[in-house]
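**Q** Fold the following, please.
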Amino acid sequence: MIAPALRERFAAIVGPANALSPEAAGAQYLREPRDLFQGVAGLVLRPRSTEEVAAIVRLASQTGTPIVPQGGNTGLVGGQQPRSKGEILLSLSRLNAVRELDRVGRTMTVDAGAVLQTIQEAADDAGLFFPLSLGAKGTCQIGGNLSSNAGGTGALAYGTARDMCLGIEAVLPNGEIIHGLRRLKKDNRGYDLRNLLIGAEGTLGVITGAVLKLFPKPRGREVAYAGLKKAADMTALLGVAERHAGTNLTGFEFLSRAGMEMTLRHTQGARDPLDAAHEWYVLIEVTSQRSSQDARETLEALLTDALESGFVDDAVIAQSQAQAEAFWTLREEMSWAQKPEGGSIKHDVSVPVATVPDFLVKASEAVLAAMPDARIVPFGHLGDGNVHYNISQPVGADTAAFLARWDEISHLVHAVVRDFDGSFSAEHGIGVLKAKELAETKAGAEYAAMVAIKTALDPNNIMNPGKLIQI
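**A** Next comes the predicted model:
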């Protein structure tokens, strides 16, 4: 519990209106998307500036009060949820400004609480492009995206959140501010604290601002769906697409028929993209800095090549930007469309791109041997090897009994991931959900180095304790 006198000291920093009891704060702060981790906090603070964040963290350091930073509360591994009445939930939502946009240098300086879609729109208004994109773009905040090193659909061409960030402003566990909002593409002055804080999930400090890389806005963008018979054809199609489009291949997403059917059932206005059903689908996006015609000709050429080679059974190119967005919606809604189907045991894994088809076969063999009636719903970012290997409960099954087997089924899936020299956390982070497994499976010297860094920067273990690193 946080003593009343201490609560008053914290409240004085942000003002009474922005120091909320858990009851007043409600579900928007304490309930996460999967309902796996119910948040429990002693106090919710909503600072309005980096200086207020620093004052909060200084007081927390002096009093040994744990701090749990939170952005848009869209995380899927519990990293943004407090777990006791003695913890403070630190919401960054009021730090939401776009501070500066540099058209010449193609950078944007933003507060950590800026919503991803707001950043995308600000870049677009300036004739530029910010490529980080997630299904939760209308809610997630850039500080959370950076803290978890979010990947998303643009990683194939542009990399992850880490690759799109030039500078970081952050508050360290002792309350000191790192003033690292630099717009430099080259800066070799020692250790890169920016990259240390990105992906740290709030365990080493609180990100309060960032300098983001912007890119030239494509003049042409074309999107298509291809239907395929077998998973092995997806990697063959990827080779054809890369040969034709090169770096202009900006999207290459795969979906199973089972997942497509769920999305069609539960997404308003959704339509099957092809006339006949196919076992596998690939969404392909090609862009061009020259023209829409150039992008379309490239897409048409690669699909013709793939059809003639037998990798693709059927394909359709979006006939308008509205239809292109509808095609992307089928992919982006796939995660949420599983919820009405009952319980879902979800995995965010990565394996070498060439091995994705074999991984899908081996993982399915392992899961179905343990749970023969399970509905396997894999989809993801094939171009970078990131598979969202989700398993929906059997039709008519008891949801609680199904979810009670989460650890058992995940152990089977992650064992297959290790066989392919992959990772059980591709883009969602570690949080609470995977902290124990990280400690058990990370190579000894690597994990020891991570613990040493955490201990050096946060000796009192007040920054998001119990997440990512187990101390």
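**Q** can we go C-alpha only for contacts and neighbour counts from here?
**A** Noted.
**Q** Tell me the first helix or strand C-terminal of the longest helix along the chain.
**A** For the chain, the longest helix by residue count, based on DSSP state H, is helix 292-309. Note on helix 292-309: by DSSP states H and E, the next helix or strand toward the C-terminus is strand 314-317.
**Q** To check against the first, give me the structure of this:
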Amino acid sequence: MTACDALDALRTLLGPRGYLDRPEDMAPYLRECRGRKSGTSPLVIRPADTAQVSAAVRICAEAGIPIVPQGGNTSLVGGSVPDHGTEVVLSLSRMDRIRAVDPLDYVITVEAGCILKRVQDAAAEVDRLFPLSLGAEGTCQIGGNLSTNAGGILTIRYGNARDLVLGLEVVLPDGRVWDGLRSLRKDNTGYDLKHLFIGAEGTLGVITAATLRLFPRPKQVETALVAVPDPEAAIALLARLRAATGDGLTAFELMKGALLDLALAYVPGTVDPLPDRHPWYVLLEAASGFGGSALRDALEETLTDAMEDGSVRDAVLSASGAQTKELWFIREAIVEAQRQGGGSIKHDVSVPVSKVAEFIERASAALETLIPGILPLPFGHVADGNIHFNVCQPAGADTAAFLERWDEVNRVVHDVVLSLGGSISAEHGIGTFKRGELLRVAGAVEVDLMRRVKAAIDPGGTMNPGKILD
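**A** Prediction:
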């Protein structure tokens, strides 16, 4: 079958609603969300069910046409757009059914195209919690979340996406369907195959559905914004609060004070609830399955003690739902504000929690030596060691020239990360943007094992070619 014949066969298979081939219609599927990358494709296909995905993948396999599986296209590493112009983009957006919810078994089975927020809402309707939560949850799709092993703000309590999956349905590169939609907590029958596809960024197959873990909804949730003198004090406070709340912390977000300054300057609606400005802040959340005031009392007592010994400078505990939204809006606003503050080079790294303060200090110093006047703006989910170590251009610098040094800046930061036993990708994946760095920092045996897995499952190399590995 020729490529042209295959494209015609795909159109016939999927019908008018199942494909896009006009450039203006395909354009949103061919651009990386930050604008750092764009591609071309002969066809965007939008199958409606697993059978259509299977048939479409089989047609492409027979014709040797590569496929880029795509969820909400919110990847931050270039993993969801085509590289070479010959790939068909396979969008899961029409596969958005909630197949089943079982509140007694605490599971939900959903199709890959379900928006993350919709999965959360479906769980809430039966008084359950699906805890995966990230900034893009109103647009990202669960299939993409699983394909990238997304993290988010609640990882300290509930784990990454990988930890929330009980079973998967996957279309393999030859079109066969692996039905692994099990809801068992215990299943020791051979290799746990689902973990091959979680975090594989679509390079081994197309996730079409998943069975996910649910949790009881908390009866008490407390939110606080805490001012601290430095990251070291923040990490000490983290340990203190974990003990005081019976490990009830669900989120612990560190933010440099300069980020709040940017948010107040550029993002309307941002409010600083504290009377004075401070060099560092922590936005934290704790939750309990019990009612009453015990959790709030524990937080108040611990924060009061910390203020008395100087490790906390000030704090505000939310007094209402409206104030809670105001506090969390700060976390959203600091991301938006960086887009307004000039050129920004991003990092998504992790180190052992005990090394977070050392990492921030050493990476900041190394970058100041490289580019005098550079402005590090670290923030992130430091309770799991994840820091988004973003850096803004020096005042008055040429933005284009600064961004040209992206790889150079990445390497300096990554070298510090590796010296502390960390990872160059905490939750965003590898895609194409970090592919070279992965091959630089991963051991030879590790890379060889990855290549062997890829060759065994996708010998034709048609699944999301060029992502993760070259």
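**Q** Fetch the TM-score of the aligned pair.
**A** The TM-score (TM-score structural alignment, normalised by the length of structure 2) is 0.98; 469 aligned residues with a Cα RMSD of 1.3 Å.
**Q** thinking again about what came up before, pull the distance from the longest helix of structure 1 to the chain's centre.
**A** In terms of Cα atoms, centre = their mean, to the nearest Å, the centre of helix 292-309 of structure 1 is set 30 Å apart from its chain centre.
**Q** Now that helix: buried residues?
**A** Residues 292, 294-296, 298-303, 305-307 are the ones in helix 292-309 of structure 1 that count as buried (16 or more other Cα atoms under 10 Å).
**Q** With stretch 201-211 of structure 2 instead?
**A** 201-211.
**Q** related to what we said a few turns ago, check the mean deviation of the longest helix of structure 1 from structure 2.
**A** Once fitted to structure 2, helix 292-309 of structure 1 is off its aligned match by 2.2 Å on average (mean Cα distance after the TM-score superposition for structure 1).
**Q** Which other helices and strands does that helix contact?
**A** strand 220-228, helix 232-245, strand 280-288 (3 or more Cα pairs under 8 Å, 6 or more residues apart in numbering; DSSP states H and E).
**Q** how does it look with 6 Å?
**A** strand 220-228, strand 280-288 (3 or more Cα pairs under 6 Å, 6 or more residues apart in numbering; DSSP states H and E).
**Q** what's stretch 210-228 of structure 2 in contact with?
**A** 106-110, 128-130, 164-168, 181, 280-291, 312-318 (Cα atoms under 6 Å, 6 or more residues apart in numbering).
**Q** List only buried entries from those.
**A** 106-110, 128-130, 164-168, 181, 280-288, 312-318.
**Q** OK, contacts around the residue nearest the centre of structure 1?
**A** Centroid check for structure 1 by Cα atoms, centre = their mean gives Ala150 as the closest residue, at 3.8 Å. Contact analysis of Ala150 of structure 1 by Cα under 6 Å, 6+ apart lists 161, 427.
**Q** The same query, at a cut-off of 8 Å, please.
**A** 160-161, 427-428 (Cα atoms under 8 Å, 6 or more residues apart in numbering).
**Q** How about the secondary structure of it?
**A** On the three-state scheme (DSSP: H, G, I helix; E, B strand; the rest coil), Ala150 of structure 1 is labelled coil.
**Q** Check the gap between it and Lys137 of structure 1 for me.
**A** Using Cα to Cα, to the nearest Å, Ala150 of structure 1 is found at 11 Å from Lys137 of structure 1.
**Q** ditto for Thr298 of structure 1
**A** As judged by Cα to Cα, Thr298 of structure 1 and Lys137 of structure 1 stand 28 Å apart.
**Q** One more: Ala295 of structure 1?
**A** Where Lys137 of structure 1 is concerned, Ala295 of structure 1 sits at a distance of 25 Å (Cα to Cα).
**Q** next one: Lys346 of structure 1
**A** Taking Cα to Cα, one finds Lys346 of structure 1 at 20 Å from Lys137 of structure 1.
**Q** ok, now Thr63 of structure 1?
**A** Taking Cα to Cα, one finds Thr63 of structure 1 at 36 Å from Lys137 of structure 1.
**Q** and if you look at Glu408 of structure 1?
**A** Applying Cα to Cα to Glu408 of structure 1 and Lys137 of structure 1 gives a distance of 32 Å.
**Q** neighbour-wise, which of those two wins?
**A** Taking other Cα atoms under 10 Å, Glu408 of structure 1 and Lys137 do not tie; Lys137 has more neighbours (20 against 12).
**Q** if I pick that one, what's in contact with it?
**A** Lys137 of structure 1 neighbours (Cα under 8 Å, 6+ apart): 115-117.
**Q** Among the residues you listed, which ones are in strands?
**A** Within these, no residue falls in strands by DSSP state E.
**Q** Take the residues you listed and map them onto structure 2. Which survive?
**A** Listed in the original numbering, the contacts of Lys137 of structure 1 still in contact in structure 2 are 115-117 (both residues aligned by TM-score structural alignment, their matches' Cα atoms under 8 Å).
**Q** any chance of these in CSV, plus distance to Pro33 of structure 1?
**A** Shown next, in CSV, are the kept ones among the contacts of Lys137 of structure 1 (distance: Cα to Cα, whole Å):
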residue, distance to Pro33 of structure 1
Val115, 17
Leu116, 17
Gln117, 19
